[in-house]
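Visitor: Give me a 3D structure for the following:
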Amino acid sequence: MPDKHHAACHCGAVQFDVTLTDGLNTARRCSCSFCRMRGAVAVSANLDGIRFTKGAENLTLYQFNTGTAKHYFCSTCGIYTHHQRRSNPNEFGVNVACLDGVSPFDFDEVIVNDGVNHPSDKGTAAPVCGTLRFVQHHVDD
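Guide: Below is the predicted model:
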């Protein structure tokens, strides 16, 4: 059964429907310099798994280093929506915070892939270099 979601940037200028390859089970972070600063949790979709319903022309592209990965942002609010992956150019990584009803804080743990020692540079699988944990603290009223 396909795992379909509606998604949008913060201001709503960019909206899209996405079918994830394995639901939220592909949730991950990356330790490369760009992903460290961006701070998003991403999940996977095939290249044909995203259909823009509004504002595709509002997307801005950013590429760095090898120029293989393509990172897309809303040019109005600046929110990262998705990227074409360097480690698997046949897939998009999609920002979970853009998915309706999903928050990066819904995940107790998210694996962090070693993007500093990128698998495409070494011809190996992406090693996990850590785990990001969210521990909720309740404030007493």
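
Visitor: drop to CA atoms for contacts and neighbour counts, all remaining ones
Guide: OK.

Visitor: Can you tell me how far the nearest residue to Ser44 once chain neighbours are set aside is from Asp140?
Guide: Excluding the flanking residues, the one nearest Ser44 by CA to CA, 6 or more residues apart in numbering is Gly93, at 4.8 Å. Distance, Gly93 to Asp140, by CA to CA, to the nearest Å: 37 Å.

Visitor: wouldn't the residue nearest to Ser44 be in contact with Cys35 here?
Guide: No: Gly93 is not in contact with Cys35 according to CA atoms under 8 Å; the separation is 11.6 Å.

Visitor: show me where the chain has helices.
Guide: Assigned by DSSP state H, the helices in the chain fall at 33-38, 119-122.

Visitor: run this one through as well so I can compare:
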Amino acid sequence: MTTHLAACHCGAVKFRVRLTDGFNTRRRCTCSYCTMRGAVAVSAPLDGLEFIQGQHLLTLYQFNTKSAKHWFCSLCGIYTHHQRRSNPHQLGINLACLAGISPFDFPQTPVLDGINHPTDANSTPRIAGTLHYTKTPPRA
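Guide: The predicted structure is shown next:
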């Protein structure tokens, strides 16, 4: 497992995270919250998160079934991570919080069907589509 340093936008919350399978687990989701949040997440085990500073500044948000737990910095508002509803033994980590990594580093990111959540449908996760990013050449 690869370890990364990470932080919220203002730097008040800093942490280390061990990713389950590097960036191969990156994904977006079509549920109402993820659609509005717009973040790309990667997976980490529950014990793969170690706070360096600012854990007390995190605010918890839950909705609907209240089984997923979404944390964000109470100062800058950036979503840092969540405990997954589909697999409560895993965390989703905001890829953009990882030092030196951007969601725009990846030309394609799978989008999971969160509207028809696998927990509700008693099924496996379904790919709803793919998010594509193509870099425009710099202006001359």
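
Visitor: Compare Gly93 and Cys35 of the first structure (neighbour count), which wins?
Guide: A count of neighbours by other CA atoms under 10 Å puts Gly93 above the other of Gly93 of the first structure and Cys35, at 26 against 13.

Visitor: so what's that one up against?
Guide: Residues in contact with Gly93 of the first structure (CA atoms under 8 Å, 6 or more residues apart in numbering) are 42-45, 82-85.

Visitor: check contacts around the residue nearest to the spatial centre of the first structure.
Guide: Against the mean C-alpha coordinate of the first structure, by CA atoms, centre = their mean, the closest residue is Ala42 at 2.7 Å. Ala42 of the first structure makes contact with 26-29, 82, 93-96, according to CA under 8 Å, 6+ apart.

Visitor: closest one to Asp108 of the first structure among the helices of the first structure?
Guide: Asp108 of the first structure lies closest, by CA to CA, to one member of those: helix 33-38, at 18.8 Å.

Visitor: Tell me roughly how far the closest one lies from the second structure on average.
Guide: Aligned to the second structure and superposed, helix 33-38 of the first structure gives a mean residue distance of 0.4 Å (mean CA distance after the TM-score superposition for the first structure).

Visitor: Next, the buried residues of that helix.
Guide: In terms of neighbour count (16 or more other CA atoms under 10 Å), helix 33-38 of the first structure has no buried residues at all.

Visitor: and for that helix, what span of the second structure is it aligned with?
Guide: Using TM-score structural alignment, helix 33-38 of the first structure lines up with residues 32-37 of the second structure.

Visitor: ok, residues contacting that stretch?
Guide: 28-29, 114-115.
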